[in-house]
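Enquirer: predicted coordinates and the sequence they were generated for:
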Amino acid sequence: MTLEEFLVQTRSEVDALVSDRIVAGAYLRGEQAFTDIVMQHMAEVGMTNDPQVLHIERKLGNANLKLNGYAVSEEADRLDLFVTLYEGHQTVEPVADAEVTRAAEQCLKFLNGAAGGKLLKAIDPADEAYEFSQTVNDCYDGLDQICVYILSDRQAKTRNYKPREVAGKSVRLEVMDIERLFRHWSEGKPRDELVVNFDEVCGSPLPCVYVPGENDDYDYALTAIPGAALRQLYEKFGARLLEANVRSFLSQTGKVNQGIRDTLRDEPERFMAYNNGIVLIADGAGLSRTPDGSAGISWLKGMQIVNGGQTTASIYFTKRKHPDVDLARVRVPAKVIVLHQHDPDAEERLVSDISRYANSQNVVKISDLSANKPFHVELEKLALSTYCPDGVGRWFYERAAGSYNVLLAREGTTPARLRQLKEAIPPARKLTKTDLAKYVNAWAGKPQLVSLGSQKNFQRFMAEMSDGEAALPDVAAYKGFIAQVILFKAVQKIVRSGGYQSYQANITAYTVASVARLAGPAFSLEAVWLKQGLSPQLSAWIAEVAADVDRILRQSAGARMVSEWAKKDECWEAVKAGRITPPPSGVPELVR
């Protein structure tokens, strides 16, 4: 697929998302649809965490402000802001640096207004923008990293700009244009952007023992990475530096290991003796000579840590919380595996096995990393082999990020074949792991977990599966999951078209959970699967439930922000205790 073909495909996804929203009775600009698509991709590859679409475009005094989306890290120490330049062209067009700079300035002015509190005085407290402005104002002093991403469906000449300073903090500027998106899509390895030059980071190549592999799979090297360099890399790349399984585990366990922290503070020179070190993979390596003439690693391309994520994060967070820690005396033992696989599936299996075996030798349980993988693999197989009731269409379970696009590229070899594929498996029927966790947990009566955000909810979903023996799904279970997906999406459309100005995500999750609770065993998921939709009677009842849920959420929240209140178990208890319209008679999906 060429860059221009990818642009047309992306435009089609945007148009489909806009049309889908119009059918639901709501309006969505192409700019916002593009923002949503790109932000979700960035979240999947670890560039950001749980991004939210939020369109703000207004004046503050003489300044023009603009924002299209945001993401706040779980610890409220990192803030990502997104501003979008979308034209909807069918051909690849350039975007001028001046236009990119202007969009970035508008976003920076929003940040400055929110951080200083000026914006709070200028907007209505009922406005959803007010809540986010309050969040920025509250957490600004504790932020360690701020990045403004300029998203565009055009081709940028410059992608990285000098950092700016806003209210005493450095703000990184970065462009995600159509060419960069295409590179992620076509290569299937966004980690290729993680290029580390140790001559620059450490001042010289890393001394190493390099061992060529006995086959074509990989070479490997043993080295020691300076603690200050590892901290700097984590600061620059964040969670992207960690392989997906390690990233998921680390988010569940907390950032700082006490033993690592104590060694860093009290005996930094013994860190290498006490610590097991890290294991990392790379897609390429450059070898040279160190000042004493020995072999050294000068650069790594596509570097990711598959074991030792907690060590890496602990070094970063310990130094942040205790600036007096001397990382100059810290060395971290590292095993580097340089991959030579050119088959994406074979490489994925190799990386997964490296991660699994590396983590089987310490306190990280295998179940935390891979016991649930068979569940996802089986679900993927069921999606590929189970047709919708019309015998033509299918759903697509994207177990590995980007696999939907890989399918289109592999099997859509002609325009006609690609069109047929998209008709049979449209983007609207693509389902990711985080999507599944959201839909299933909402139906299971856990809207407070869903309200934590996609990544935290997914981690809880996986952790609960790990606590017991997760049964592999069969066809009946798969159809039940898809019915829950259909129901959630339908509720989402009803809420979006219902005139609710804010907290739509919370209203949706709590409405789904309330419908499941009130209907109980009488609800037929099979009926939803067979219809691939909801009856008018069920939709009408859901609209009433959503109105009740909205009222209860606001009343029970009191002076608290609804989005924060919705994350509490007490909120779910309040909704269950509230007055909600019971299911009426005559709903086909309710089997009396």
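Expert: Alright, I've got the coordinates.
Enquirer: when you work out contacts or count neighbours from here on, use the C-alpha atoms and nothing else.
Expert: Will do.
Enquirer: now do the helices in the stretch 401-550 of the chain.
Expert: Along the stretch 401-550 of the chain, counting by DSSP state H, counting those that start in this stretch, helices occupy 403-411, 415-424, 433-443, 447-450, 454-467, 475-496, 504-519, 525-531, 536-557.
Enquirer: nearest to G308, out of these?
Expert: Among those, helix 454-467 comes nearest to G308, with 18.7 Å by C-alpha to C-alpha.
Enquirer: picking that back up, pick the most deeply packed of the helices of the stretch 401-550 of the chain.
Expert: Comparing those by mean neighbour count (mean count of other C-alpha atoms under 10 Å), helix 447-450 ranks first with a mean of 27.
Enquirer: need the residues that contact that one.
Expert: Applying C-alpha atoms under 8 Å, 6 or more residues apart in numbering, the external contacts of helix 447-450 come out as 438, 441-442, 456-457, 460, 506, 509-510, 513, 566-569, 571-572.
Enquirer: same question for stretch 159-166.
Expert: Residues from elsewhere that reach stretch 159-166 (C-alpha under 8 Å, 6+ apart): 108, 111-112, 170-177.
Enquirer: among those residues, who's most crowded?
Expert: For these, the largest number of neighbours (other C-alpha atoms under 10 Å) sits with L111, at 26 neighbours.
Enquirer: got a list of what that one touches?
Expert: 136, 166.
Enquirer: second structure follows, compare the two:
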Amino acid sequence: MITVEEFHQDFLQSILSDSESRGLMKAQSFFELVCEDLMRVGDLTNNYEMAEFIKPGCEVYGYDYDVDRKIFTLINFQFFQEDTIETLTRQHITQKFTRLKKFASLSMDSLYQDLEETSDAYSLAFNLYRNAQNKLIDKFRFIILTDGKLTSTITSIPNESIEGISCEHKIIDINYLFSIYMSENGSGSYEINLNIPYLEVQTQSDEYQSYLAIMDGEELFKIYDEYGQKLLEENVRTFLQFRGGVNQGIRNTIQYKPDMFFAYNNGITATATNVETKNGKITKITDFQIVNGGQTTSSIYAAKKNSKIDISKISVQMKLSVVNNIEKKGEFVSSVSQFANTQNKVNKSDFFSNSPFHKEMKDYSKRIWVSTRDGSQKRIHWFYERVRGEYLNEQAYLTKAKKNQFQLENPKDKLIEKTFLAKSENAWDRKPHIVSKGAQYSFEEFAKSVTDTLEKNHMAITEKYFRDAVSRVILFRKTEKIVSQASWYENAFRAQTVAYSIALLSHAIHKRKVFFDFSKIWEEQQLPIELIELMKVITKKVYERITNPPAGSANIAQWCKKEACWKDVSTIEFDLSPLKKLVITTDEEKFEQKSGKKEKELDSGIEIQAFVIRTNFEHWMQLQGYYLSNNNMKSLTITQRDILKKYTDGKIPLPSEKQAKVLYALYQKALKEGWEVITGSKSGYL
């Protein structure tokens, strides 16, 4: 089991590696890593931004605005950077909160007018002023981030108000971050107190227990108001953030037919790890997650919050499933979410967390070695981290010697987190305006792209793709360093400059109908000097263009999120000739892709054999029964019939690769036609 001290050490190493590999200040890496964690669990929205402003008595490093709940968050931090866990004292806390409040007051008093329009602080001060003027802030939330621990002498901080707006205080310390890690890796939880009637549903499964419950509108509103997006399972949260908005049909029912809401609406589907009951009421739910019905939840909330509609007469039905095996919580919640949403128009990319893409990337990251440079004989891996904390979790039960070996073979600076990969890939795919919208928007776009690609060609994620993707990560990180170290850089809009610069390079190459040879980067694990020098030229041109937006688009951060900005930047001209040795023709690229697919087919052949052998034999008997019924056997070739019969008769104890491919194809064909496996026993795959 990982201790909080071990987590703290790993956390500091993550910051150090991130800052060194990307050319960031450690404080910037600290802020970004913590905010990504908070966004992922629903404590921040995907609107959060870094915006530094420091002057005597006033200090802020970032902000967030929750549109649904009208909560404006201001973020400060105390980054100790010590090997041992320091204590965040009462004096630290008082000082940091006081400075945040001062900034809020100044901003509401038109601070933005005294700031440079091209600064991040201007965007923050202007957004706060505008929302306050338009009565769109119901609450301020002041957050302090720290790598230390909160002093034990403080158990609560009284709420206050600024110009009639209530203020909430929150401290995110190392123990809070550790609880996020533990929660995402099988333990850790949060509890919700409520009082709702229920009916227990008897099931034959040992894996879960189900309840049918009734929740009134006010109860649902109160829970969402307190916990926000934390209630929503990741798939549903992503769905709401990208396709959100009040459903007009739900709103009409709430407003004009509240007594019919129960009859008209499907209600919500939720999961939990534990419930407590008393006198026919559910009184406490642990790890409550809404996996279907997020639109219903947000619409009810918005009806009262924004439109002041009475929701007291609304009754919402809830199907609650409680997982019995805590170790399988993540898998259980994800599966229930996927199947509960199949009746709605939710894209397959919304369930990208279950995509074979991650398995392929993880397999390649474990199998492919990289030779280090400068004469070293050591070989290492690039570690693909699909879930934050996975790197640390894989070391949890290793001996000291094995842990040292793991860290040598998987150095922290060679870790690729999935959202960072999405930024890198989207930038090269000429979507810098998407990258500029934030990590979650970028990841959603990447999920759509990969899902579409895999649907057209399930063997698209080859070893070549993995090597090229890693090379693009190296390009992205080095470009961040180039910008950070440039004499013209004024400590603002680095992220936008990097994304647009890489997109512009890709656009210029794409326009000439040639391809960049990423093998050169992979072999050296660094950018060729010609490319470094060219990126210095490109980044300067891009920075000058995006920080001088057209009239009416003075907010640079917002301008960079628009496709019009990309269209403008894509017209920048530069000399591409220095890269003539680093590009290949269409024919050469086709040859490389073909070679990669041949390698992929070999791997797939082995995997298919494993699938056939490990799948419960009873399922193959059922499959034969499916094809024998209703003359389905006539749709098969003689070879297919023969192999299926011999395998189910036990005459092929160990099918060859070719025989396995035939059996696998028959299995998939039947599934597509609607055949369902009757599971009476366990299988390696089903």
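Expert: Structure received. All values derive from a computational prediction rather than experimental measurement.
Enquirer: kindly reformat the helices of the stretch 401-550 of structure 1 as JSON lines containing distance to R191 of structure 1.
Expert: Formatted as JSON lines, those follow (distance: least, C-alpha to C-alpha, whole Å):
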{"stretch": "helix 403-411", "distance to R191 of structure 1": "16"}
{"stretch": "helix 415-424", "distance to R191 of structure 1": "28"}
{"stretch": "helix 433-443", "distance to R191 of structure 1": "20"}
{"stretch": "helix 447-450", "distance to R191 of structure 1": "28"}
{"stretch": "helix 454-467", "distance to R191 of structure 1": "19"}
{"stretch": "helix 475-496", "distance to R191 of structure 1": "30"}
{"stretch": "helix 504-519", "distance to R191 of structure 1": "31"}
{"stretch": "helix 525-531", "distance to R191 of structure 1": "38"}
{"stretch": "helix 536-557", "distance to R191 of structure 1": "41"}
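Enquirer: out of these, flag the one nearest V18 of structure 1.
Expert: Set against V18 of structure 1 and scored by C-alpha to C-alpha, the helices of the stretch 401-550 of structure 1 come closest in helix 475-496, at 12.0 Å.
Enquirer: so that closest one corresponds to what in structure 2?
Expert: Aligning helix 475-496 of structure 1 against structure 2 (TM-score structural alignment) gives residues 463-484.
Enquirer: off-centre distance for that stretch?
Expert: Its chain's C-alpha centre and that of stretch 463-484 of structure 2 lie 19 Å apart, by C-alpha atoms, centre = their mean, to the nearest Å.
Enquirer: that one against structure 1, how far on average?
Expert: Overlaying structure 1 shows stretch 463-484 of structure 2 at a mean distance of 1.2 Å from the equivalent residues (mean C-alpha distance after the TM-score superposition for structure 1).
Enquirer: counterpart of V236 of structure 2 in structure 1?
Expert: Under TM-score structural alignment, V236 of structure 2 pairs with V246 in structure 1.
Enquirer: just list the residues touching that match, thanks.
Expert: Neighbours of V246 of structure 1 in contact, by C-alpha under 8 Å, 6+ apart: 305-307, 309, 355, 369.
Enquirer: tell me which residues touch P521 of structure 1, please.
Expert: Residues near P521 of structure 1 by C-alpha under 8 Å, 6+ apart: none.
Enquirer: next one: A96 of structure 1
Expert: Shown in contact with A96 of structure 1 (C-alpha under 8 Å, 6+ apart): 156-157.
Enquirer: ok so, going back, residues in contact with the match of helix 475-496 of structure 1?
Expert: By C-alpha under 8 Å, 6+ apart, the residues outside stretch 463-484 of structure 2 that reach it are 21-24, 361, 364, 382, 421, 424-425, 428, 489, 491, 494-495, 497-499, 502, 518-519, 521-522, 525-527, 535-536, 539, 592-593, 596, 599-600.
Enquirer: redo that, cut-off 7 Å
Expert: Residues outside stretch 463-484 of structure 2 that contact it (C-alpha atoms under 7 Å, 6 or more residues apart in numbering): 21-24, 361, 364, 421, 424, 489, 494, 498, 518, 521-522, 526-527, 535-536, 539, 596.
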